[in-house]
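1. Give me the fold of what follows.
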Amino acid sequence: MPSHLSRRNVLLAGAAAGSALALSAAPAHAHRRPHRPFGRHGSPSARLTPTTLYVHPRGAGDFTGLQAAVDAATGTGRTLVIAPGVYRETVSVPADRTGMTWIGASGDPRDVVVVHDNAAGTPKPGGPYGTSGSATTTLRPDGFTARRIATSTAVSPATNSPAVGTPCCVSTPSAGANAARSCTRSSRHSRAPSTSWAPPSPGCMPARTSAPPPSSPASTGSTHARRVAAAGWSMGGYRAWQAAALCDHVTAAASVCWMSGLKQLLMPGNNTLRGQSAFHMLHPGLARHLDLPDVAGIAAPKPMLFLHGGRDPHFPADGVRAAHDRLRTVWRSWDAEERLRLRVRPDHGHTFDSPMQDETYAWLDSVLHP
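-> I've put the predicted structure just below:
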């Protein structure tokens, strides 16, 4: 691996060791500040509004889990204030919870994390979860808002379907829903200080507040305007090349396991016809004018990587070949074919395992730090 990107993303958490208490003439509680797990957002004994509920992982709120709070928050306009903690669960918000708001109590999205380990290929009775069924957080109501919350999918490579590189595992079927504004990836890699990874999903922003969105790539001194890239796996891969095509500030993109000719996807049994990954069809009428690789081609001549598995059941080999041929034609027309990397790993399926991660991150490092 290049020196810029390590093999592990190590999260450091401060731990307080035991400390000796010295005797003092002043009372021990003289300067002690009251513990406020919900910060300035009230508490169960002093609610912001009558419709506000409080979630705390160790029982200081109304509920210890988000799904239980969502189930209890019937009606419209309800607010959940969520204390710092790691909430290991899947959460599904029904469509009738319109206008619901989630608030991370600490103000830092890294403190409030919703995480689970379902992947598209994770087995369950009746078959695997599938793309949309494996979401950690599913949001169906109109008018939903989340502030300072991180949601992630933590999948072991042993499942052969890790979610590493997926910008965010949040499903928002409702066109009117505002997706969580602070999301994080479950990447096992660290990022170079001078590199910003733009969030491919319009509804997902990185949890690190130091990494600005594509609309302002150089808003901090740690981000170089020419080192903003989008990367993703599966539907995250689709969002990555779409972000590169539509945003001038995204200077490169890596898409893993999401590119094909549309015609080849419209086959019986494919996820596109089952609704599992039909989110890419939310641009009405576009397919009458442009095929999928044509849309990705709008990004030319930016550096682009399209990496696929030869045994991917969701993307037929003839569809991948057709898309690659079209992409080569577009980049060649710009005299920039060397900036386009098209790769198929014959023995891989719909996955983003360690070898594919190594290849993707090494390529991104080479184009962002030439």
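2. From here on, just use CA atoms for contacts and neighbour counts.
-> OK.
3. wait, isn't Q242 in contact with V295?
-> Yes. Judged on C-alpha atoms under 8 Å, Q242 makes contact with V295 at a distance of 7.4 Å.
4. Comparing the two, which shows the higher neighbour count?
-> Neighbours per residue (other C-alpha atoms under 10 Å) separate Q242 from V295, with Q242 holding more: 23 against 17.
5. I figured G237 hits V256, correct?
-> Yes. If you go by C-alpha under 8 Å, G237 and V256 touch, sitting 5.3 Å apart.
6. The helix ranked longest in the chain: which residues count as buried?
-> As assigned by DSSP state H, the longest helix anywhere in the chain is helix 317-333. Of all the residues in helix 317-333, those buried under the rule 16 or more other C-alpha atoms under 10 Å are 317, 319-324, 326-328, 330-332.
7. One more, so I can put them side by side:
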Amino acid sequence: MTSPVPRMDEALLRSLTPSVLGILVRRGADFAAAEDAVQDALVEAVRVWPADLPRDPKGWLVTVAWRRFLDATRADAARRRREDLVDEEPAPGPTPAGDDTLQLYFLCAHPSLTPSSAVALTLRAVGGLTTRQIAQAYLVPEATMAMGAPPGRRLGEHQPCQAHGLRRAVSTGPATSPPCCASSTWSSTRATSGDVDLAAEAIRLTRQLAAAIDHPEVAGLLALMLLHHARRATRTAPDGSLVPLAEQDRGRWDTGSIAEGVEILQAALARDRLGEFQAQAAIAALHADAPTAEETDWVQIVEWYDELVRLTDSPVVRLNRAVAVGEADGPRAGLAALAALDDSLPRHAAVAAYLHERDGDPATAARLYAEAARKASNLAERDYLTRQAARLNARRCR
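-> Okay, here's the model as predicted:
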């Protein structure tokens, strides 16, 4: 769908899209064909509804989308084998009240999809965003984001894998902060496309997921996203440059999101089924709870990283743990923890630079900051690291 949605209809259409799409899939349409049909129906709604809003908007969309699907199916010779599924249009009447959103989450999070594809498909199918809006937010061509569901798969297959992919889909990409970033130096910037804020969309979709699945890890994911989102306004300066955690204006943090995230996290932890998202949220909560950077409880943060290592044994977690150890026990302890890790890890050089600077070795720190800048994955991070190297070199030349 490429036509813009009027403001007065945007929220309504977006909220109805998952249910309408799910109904078509349940009736036998494959995902890609159903999505095309629903997008056609949404375009028609944009044209018709401002002058004549139907009494049953969801039923109207289902009827129009199903007819579009039938028309496309009958017109396409390659799809004639599906005719036995769509010979007769169901009798008119009220649409089912069931919510198919969870099934769409599972389909969008299929393990055969790449992380970026899973994110984009979730935002399209469940979030109601257009391919163009998502592509603009990711700063990639629209064609790059134009993908479909994996062929030959039905809803409900391999649900354990889908559940893991589902968490991946709503926690990856520009919509959220990178997990386990103890130093909070490298946090994602605001991802928007026109009036669409992908971070807000990710939180909205995760709220839906938490309402549909009573699981402490889903609650932990929601808490994590709220706690990261609460600090987002202070992570970049007006010129777009990164602001490290210690320099952020804590008075501008969103205390409402922090309180909600902490409350959700505490309820999840009370169920005594610890998972990686709950542990990550606990680390974020400790950062959010500190009145100043100097009052951060780094000892407890290290303990939570120990839990994350036990749960995931991830080298990225171990890298961030080294930062926390450096804050809790001193830079040399942090460097000792870092020495056990592969120096080809992303941001390894940046962490080493930070710890060497704190250990009073500006020459090594400057060299490592410059190395990290050359390896940086985005311009804001590269600029920040370059400035750190220049700052230390200028100090040495005085």
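8. And the TM-score between them?
-> Superposed pair, TM-score by TM-score structural alignment, normalised by the length of the first structure: 0.31. Supporting alignment: 188 aligned residues with a C-alpha RMSD of 6.8 Å.
9. Packing partners of the longest helix of the first structure?
-> Where contact means 3 or more C-alpha pairs under 8 Å, 6 or more residues apart in numbering; DSSP states H and E, helix 317-333 of the first structure is packed against helix 262-265, helix 292-296, strand 340-345.
10. how about a cut-off of 7 Å?
-> Judged by 3 or more C-alpha pairs under 7 Å, 6 or more residues apart in numbering; DSSP states H and E, helix 317-333 of the first structure is in contact with helix 292-296.
11. Any idea how far apart the tips of stretch 66-81 of the first structure sit?
-> 10 Å (C-alpha to C-alpha, to the nearest Å).
12. tell me the angle of the longest helix of the first structure relative to strand 340-345?
-> 160 degrees (axes from the mean of the first three to the mean of the last three C-alpha atoms, to 10 degrees).
13. Can you list the buried residues in the helix or strand hosting L70 of the second structure?
-> Secondary structure from DSSP states H and E places L70 of the second structure in helix 57-75. In terms of neighbour count (16+ other C-alpha under 10 Å), helix 57-75 of the second structure has its buried residues at 58-70, 73-74.
14. Looking at G237 and V256 of the first structure now, which is surrounded by more residues?
-> Higher neighbour count among G237 of the first structure and V256: V256, with 31 against 27, using other C-alpha under 10 Å.
15. hang on, the more buried one packs against H308?
-> Yes. At 5.9 Å, V256 of the first structure and H308 qualify as touching, with contact defined as C-alpha atoms under 7 Å.
16. hang on, the earlier thing: check which helices and strands the helix holding L70 of the second structure is in contact with.
-> So helix 57-75 of the second structure, by 3+ C-alpha pairs under 7 Å, 6+ apart, packs with helix 7-27, helix 31-48.
17. hmm, 8 Å instead?
-> helix 7-27, helix 31-48, helix 83-86.
18. okay, the angle between the longest one and helix 57-75?
-> So that's helix 7-27 of the second structure. Using the same axes, to 10 degrees: helix 7-27 of the second structure against helix 57-75 is 50 degrees.
19. ok, and for helix 7-27 of the second structure, which residues are buried?
-> 13-14, 16-26.
20. same thing with the second one?
-> By 16+ other C-alpha under 10 Å, the buried positions in helix 31-48 of the second structure come out as 31, 33-43, 45-46.
21. Specify which member of those residues is nearest to Q280 of the second structure.
-> Closest approach between the buried residues of helix 31-48 of the second structure and Q280 of the second structure, by C-alpha to C-alpha: F31, at 33.6 Å.
22. I'd like to know how far that closest one sits from F69 of the second structure.
-> 11 Å.
23. do the same with A370 of the second structure
-> A370 of the second structure is 56 Å from F69 of the second structure, by C-alpha to C-alpha.
24. Also R124 of the second structure?
-> Applying C-alpha to C-alpha to R124 of the second structure and F69 of the second structure gives a distance of 18 Å.
25. cool, and V25 of the second structure?
-> V25 of the second structure is 11 Å from F69 of the second structure, by C-alpha to C-alpha.
26. Which neighbours do these two have in common?
-> Common neighbours of V25 of the second structure and F69, counting by C-alpha atoms under 8 Å, 6 or more residues apart in numbering, are A34.
27. OK, contacts around the closest residue to I264 of the second structure other than its chain neighbours?
-> Closest residue to I264 of the second structure apart from its sequence neighbours, by C-alpha to C-alpha, 6 or more residues apart in numbering: A223 at 5.9 Å. Shown in contact with A223 of the second structure (C-alpha under 8 Å, 6+ apart): 260-262, 264-265, 278, 281.
28. What lies in contact with stretch 353-373 of the second structure?
-> Under C-alpha under 8 Å, 6+ apart, the answer for stretch 353-373 of the second structure is 323, 326, 331-332, 334-335, 347-350, 352, 381-386, 388-390, 392-393, 396.
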